[in-house]
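In: Below is the structure, and that's it, no one-letter string:
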């Protein structure tokens, strides 16, 4: 099967990580896979090497300092639409609203295009009119929809009357397990020498990640754990969170906390950074799956998650839950003290069950049905280890 995967950035966000891992796993099954992306800020490659069995097409996208978020979204859509050619693909799979809109924008060339699949990783509450339109159109207009959790699929059904198919994320559990073992000992020691003991959060400083709640919880935690640091990694985003970041910085000053903000990380540094943490704070107000938390479980690191339907669905009893600042602080205290009532072995086993090979097999069956039927039927797929034959 000839498959096009599309994403809006070359930089490390959850959807981009998903795109690359899925593309590589599909290629390993014998499919011809091309990943299309926008090269923001002069990027001409992804944040990490991509298996050579996957073709990569980077569409140049020069930065402009004077444009609004809405204008940047519109320009992103038009740049991808002008470059993308659907000819020769059996199925096209968009991983975000920007690339999905590009694939049915008026500027997109070609007639008789292959079916368009969209993965809705989570629903957002945007206020910028062009983003609201982009978000909605990318849900209702594709031929078929996927979600990475039942909780998000239920939200799509409640909001739009549609029935997405659920295929959970994979995770490279072995990579994070190695980082927690003897092979990662030297790198973990370097992180500890630089950062001391720390609570980690990944994904940047933004409203959806609950960054200010985590900061307030850390202030309570610090009273009894003055040796701990709060470390924040990642944060590459297309959107403008400067007002929220300003509030975060003001709150840091009020609390007398100086978190370590690492920003975008080299891909090779992430597993040992996670493995060296005392705990992962995963307190997002909205998530689709929780890849960072699953990676932490693979490394044997305790996770404190906000109590959401999606986190209950995905993680069950493998993480600790909290729904307010005092609860987050109490759960983090138990995590760093080693008294959190969760089973690290069960967390590792959970992560190991979410393989990209299994996700790719499920996507393969979904694509075949969409090509055959011209759209989705909203059926849940069997995610057992049934392995269809390789094909080109």
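Out: Nice, I can see it. For clarity, every value in this text was computed on a predicted model and none was experimentally measured.

In: C-alpha only now, for contacts and for neighbours.
Out: Noted.

In: quick one: the strands in the stretch 201-350 of the chain?
Out: 228-233, 260-263, 279-282, 303-306, 320-322 (DSSP state E, counting those that start in this stretch).

In: As CSV, these with distance to residue 197 would be great.
Out: Listed next are the strands of the stretch 201-350 of the chain as CSV, based on distance: least, CA to CA, whole Å:
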stretch, distance to residue 197
strand 228-233, 5
strand 260-263, 12
strand 279-282, 9
strand 303-306, 15
strand 320-322, 20
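
In: Tell me which of these sits nearest to residue 350.
Out: strand 303-306 (13.1 Å; CA to CA).

In: So which bits of the helix or strand hosting residue 364 are buried?
Out: Residue 364 belongs to helix 356-373 when elements are defined using DSSP states H and E. By 16 or more other CA atoms under 10 Å, the buried positions in helix 356-373 come out as 356-364, 366-367, 370-371.

In: Next, format these as CSV and append distance to residue 29.
Out: Output for the buried residues of helix 356-373, formatted as CSV (distance: CA to CA, whole Å):
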residue, distance to residue 29
356, 11
357, 8
358, 11
359, 11
360, 8
361, 8
362, 12
363, 11
364, 9
366, 14
367, 13
370, 18
371, 18
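
In: Quick check: of these, which lies closest to residue 168?
Out: The shortest approach to residue 168 among the buried residues of helix 356-373 belongs to residue 359, at 6.9 Å (CA to CA).

In: measure that closest one to residue 353 for me?
Out: Counting by CA to CA, to the nearest Å, the gap from residue 359 to residue 353 is 10 Å.

In: got another, please set it beside the one above:
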């Protein structure tokens, strides 16, 4: 029997610092769950250091539940190899939603965990060394979970195949496209001048990490410019990641301003000739759906998650094939791309309501499973 209006704690740590894809997923989910009012939701301020955790810009109706144990005691316990349980840190709840793969131990709270991708399994050589231990830490977390969320059906299928979990315990909770993308205005001359960008340009958005395969995009763009010196510039937006940075020496015709405020990103994407996402692996590919919402042509590598989220609204090329990417960009610049209405319609399928409704189903499922386990 479903629990009426369960209490749900959502891990707030992805909201710290520059807002990445997981941070935006977490913030959007908090906001929509609070708006709907079908669950009693709060952000869990799990202690990571001696100082109290401060989370900025929490949505209305989604308060912060702070850690009840002083940070110095948490740190002392961790130095002894002891991880304090959730209930000791933040109090009781029906559900804890770990939105970034991992979760603390818990006594009675039902665990829901989101798996965004399995790049650590499919492409371990591209991973941040600090995250390589996901391969050993995620499996026990999934075994503890009463329900699992994934952001695409492609990742759901991988999770079922790799970890042998019951498909009935996995719920697809896709990233939602924010409303600002559907009304985005192109960057004006002042914004372009501030970062040294010409009027015509292609754009890439994402962390500059090996999994994004920027070398293939840079090689394709260099060949495009070799054939036509008047071809659009390439704008690379995103923070530096790990491994060799292919933009450390900026090639001719490439502009790489690093991390930019989200308002600037929206306008710069809206003004692009096309967005290119050449990734080796993605769990969702948020920049692609956001560009579609802005009506911008999209080119993606031909991988399962990107095929799923872009449907027939984007052009695809074989992974790592710079020559094919050059040809695909050239075709896009000639107008050989799905029409604007198709692009926007595809993006409109990813709504906050769809994500929250699927998450709520996962929460009720988790509470029911937790109850069943206790009754045995």
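Out: Arrived safely, thanks for sending. Just so we're clear, the structure is a prediction, and the values are computed from it rather than from any experiment.

In: hang on, the earlier thing: which one of the strands of the stretch 201-350 of structure 1 lies nearest to residue 220 of structure 1?
Out: From those, taking CA to CA, the stretch that ends up closest is strand 228-233, at 11.6 Å.

In: which residues sit against the closest one?
Out: When contacts are defined by CA atoms under 8 Å, 6 or more residues apart in numbering, strand 228-233 of structure 1 is touched by residues 195-205, 215, 218, 222, 258-265.

In: can you rerun that using 6 Å?
Out: Contacts of strand 228-233 of structure 1 with the rest of the structure, by CA atoms under 6 Å, 6 or more residues apart in numbering, involve 197-202, 204, 259-263.

In: what angle sits between the strand or helix carrying residue 174 of structure 1 and helix 356-373?
Out: Mapping residue 174 of structure 1 onto the secondary structure by DSSP H and E places it in helix 173-180. Here helix 173-180 of structure 1 points in a direction 160 degrees away from that of helix 356-373 (axes from the mean of the first three to the mean of the last three CA atoms, to 10 degrees).

In: for helix 173-180 of structure 1, packing partners?
Out: Of the remaining helices and strands, those touching helix 173-180 of structure 1 by 3 or more CA pairs under 6 Å, 6 or more residues apart in numbering; DSSP states H and E are helix 270-275, helix 291-298.

In: got the buried residues for the helix or strand following it?
Out: Later in the chain than helix 173-180 of structure 1, the nearest helix or strand by DSSP H and E is helix 185-195. Within helix 185-195 of structure 1, the residues that qualify as buried are 187-188, 191, 195, counting by 16+ other CA under 10 Å.

In: Save those as CSV, and put in distance to residue 174 of structure 1 too.
Out: Below are the buried residues of helix 185-195 of structure 1 laid out as CSV (distance: CA to CA, whole Å):
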residue, distance to residue 174 of structure 1
187, 17
188, 16
191, 20
195, 25
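
In: ok, back up a step: between the buried residues of helix 356-373 of structure 1, which is closest to residue 178 of structure 1?
Out: residue 356 (17.1 Å).

In: That closest one corresponds to which position in structure 2?
Out: Residue 356 of structure 1 maps onto residue 352 in structure 2, with residues paired by TM-score structural alignment.

In: Setting aside sequence neighbours, what's the nearest residue to its match?
Out: Distances taken as CA to CA, 6 or more residues apart in numbering place residue 176 nearest to residue 352 of structure 2, at 5.0 Å, with adjacent residues excluded.

In: looking at it, that neighbour is touching residue 349, isn't it?
Out: No - taking CA atoms under 6 Å as the definition, residue 176 of structure 2 is not a contact partner of residue 349, at 8.5 Å.

In: Comparing the two, which residue is more hemmed in?
Out: residue 176 (24 against 14; other CA atoms under 10 Å).

In: so the equivalent of that one over in structure 1, which of the three states?
Out: Aligning on TM-score structural alignment places residue 176 of structure 2 opposite residue 170 in structure 1. The assignment at residue 170 of structure 1 comes out as coil when based on DSSP: H, G, I helix; E, B strand; the rest coil.

In: Verify the stated contact: residue 170 of structure 1 with residue 355.
Out: Yes - if you go by CA under 6 Å, residue 170 of structure 1 and residue 355 touch, sitting 4.5 Å apart.

In: mind checking how far residue 328 of structure 2 is from residue 236 of structure 2?
Out: Note on residue 328 of structure 2: its distance to residue 236 of structure 2, by CA to CA, is 18 Å.

In: Residue 41 of structure 2 too?
Out: In this view, residue 41 of structure 2 and residue 236 of structure 2 are 36 Å apart by CA to CA.

In: ok, now residue 333 of structure 2?
Out: Taking CA to CA as the measure, residue 333 of structure 2 and residue 236 of structure 2 are separated by 18 Å.

In: Then residue 167 of structure 2?
Out: Computed as CA to CA, the residue 167 of structure 2 to residue 236 of structure 2 distance reads 38 Å.

In: Neighbour count: these two, which is higher?
Out: In this comparison of residue 167 of structure 2 against residue 236, neighbours counted by other CA under 10 Å, the higher total goes to residue 236 at 23 against 14.

In: Can you find the partner of that one in structure 1?
Out: In structure 1, the residue matched to residue 236 of structure 2 (TM-score structural alignment) is residue 232.

In: cool, residue 160 of structure 2 as well?
Out: Applying TM-score structural alignment, one finds that residue 160 of structure 2 aligns to residue 157 in structure 1.

In: need the contact list for its match.
Out: Going by CA under 6 Å, 6+ apart, residue 157 of structure 1 touches residue 163.

In: Quick check: buried residues in stretch 155-167 of structure 1?
Out: Neighbour-count burial for stretch 155-167 of structure 1, with 16+ other CA under 10 Å as criterion, is recorded at 155-156, 162-167.
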